[in-house]
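Student: Quick one: sequence plus predicted model below, questions after.
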Amino acid sequence: MADRGVRDEIRAEADRLEENATFGQQGNLEAAKLWTGWSWGLGSVIAVGSAVGGVLTFATDALQYLAGGLALLAAAATGVHGTLRPAKRAERAQSVAVQFLSVQDRARRLRRVDALTSTDDSVLRDRLDVIASQLDAARERADPTPRWAYRRAKRNIERDGGQTHRVDA
């Protein structure tokens, strides 16, 4: 049996879940971009520093100092890369973003389709609980979103319409 007040509250809560998932997804995509950049940047420094430094070890006096400097730079970049593990962080952020997207889609369908067509509020409530649990699971897997990533996500969503489907525009 459908109760209009309960149905409206279920739709409102589904809207909140969708909004949280939207910001979670976009924030993690922004963080993934940064970590991917760090991975490529540090990897490039390691590769170029090692290769050029290795070649220059066979050079004459002055260039051997440059070779030593490049070797030290490559070693430092290797240490930073190994400590930060940017590729792993980027992969995790992308994976969590996909999880948030799934929650976002399910919450939107609950709010825009199921809540309008279902005749049983208890079924809707159960679906809402499942979606909320999935959002909690995504949050647990996610690293905290850096402030700059949140600001970029907010701009992408609110100003640039980055999460709007054509049919909704």
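Tutor: Sure, I can see it. Numbering: from 1, shown residues only.

Student: Every contact and neighbour count from this point should use C-alpha atoms.
Tutor: Fine.

Student: which residues touch the residue nearest the centre of the chain?
Tutor: Central residue of the chain (C-alpha atoms, centre = their mean): N28, 1.7 Å from the mean position. Going by C-alpha atoms under 8 Å, 6 or more residues apart in numbering, N28 touches A93, Q94, V96, A97, A142, T145, A149.

Student: ranges for the helices of the protein?
Tutor: Assigned by DSSP state H, the helices in the chain fall at 4-56, 61-84, 86-109, 115-117, 121-141, 147-154.

Student: quick one: contacts of stretch 71-82?
Tutor: S39, L42, G43, V45, I46, A47, V48, G49, S50, G53, G54.

Student: That one: which residues count as buried?
Tutor: For stretch 71-82, a neighbour-count test (16 or more other C-alpha atoms under 10 Å) marks A71, L72, L73, A74, A75, A77, T78, H81 as buried.

Student: Second structure follows, compare the two:
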Amino acid sequence: MHESALYSAQYQLEQAKIWRAINLWLGAPAAVSAALAGSAILSSSDNGTLLGASNELGAGLLALFSAALSSILTTVNASRRTTQSQASGNAFLQLQTESRQFILVDLKHLSFDDARARLESITTSRNELNSTADPVGRLAYWKAKRNIEKSGGQTYAVDDMENQD
């Protein structure tokens, strides 16, 4: 359970980073191109008219580009997906902590039936999280797996003390 929560948390947090990057990579150019299109519309040409032909064409292309990026951003809904992945990752971290406390603190002092009931409760929480979390993409999966394998996941000083017993 602890290991499952570790990996699931990392998957979701990596996915959140990807959605945040997508949101920035689509949103920033959309905003800049909209601003440039507005500037082109409002700028004066050399002959004193409000718009010259090149400004009209440039403004139109920038406006279309901005509209296309904004449409993609709205359809993908990267902002909501970032929030959802971040919340799921934090919920899996909470489950990881609960599992860890159960293993290292509570389990030693519980009867078999009480330990089994507590494990069932943790399992139910994990199943609920799995059913509500958005699936992660291959890139997030790969990055999370690499991070855990490289660093060994989260380690605490108490882990070393437990191994000395």
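Tutor: Okay, I see it. These figures come from a predicted structure and were not determined experimentally.

Student: looking at the helices of structure 1, which is closest to A169 of structure 1?
Tutor: helix 86-109 (15.0 Å; C-alpha to C-alpha).

Student: matching residues in structure 2 for that closest one?
Tutor: Counting by TM-score structural alignment, helix 86-109 of structure 1 lines up with residues 78-101 of structure 2.

Student: mean deviation (superposed) between the matching stretch and structure 1, please.
Tutor: With mean C-alpha distance after the TM-score superposition for structure 1, stretch 78-101 of structure 2 departs from structure 1 by a mean of 0.7 Å once superposed.

Student: check contacts around the equivalent of N23 of structure 2 over in structure 1.
Tutor: Aligned counterpart of N23 of structure 2 in structure 1: S39 (TM-score structural alignment). Each residue near S39 of structure 1 by C-alpha under 8 Å, 6+ apart is listed here: H81, R85, P86, A87.

Student: how does it look with 7 Å?
Tutor: P86, A87 (C-alpha atoms under 7 Å, 6 or more residues apart in numbering).

Student: Equivalent analysis for the one 3 residues further on, please.
Tutor: Residues in contact with L42 of structure 1, defined by C-alpha under 7 Å, 6+ apart, are A77, H81.

Student: ok, and the closest non-adjacent residue to T123 of structure 2?
Tutor: Nearest residue to T123 of structure 2, sequence neighbours excluded (C-alpha to C-alpha, 6 or more residues apart in numbering): M1, at 7.4 Å.
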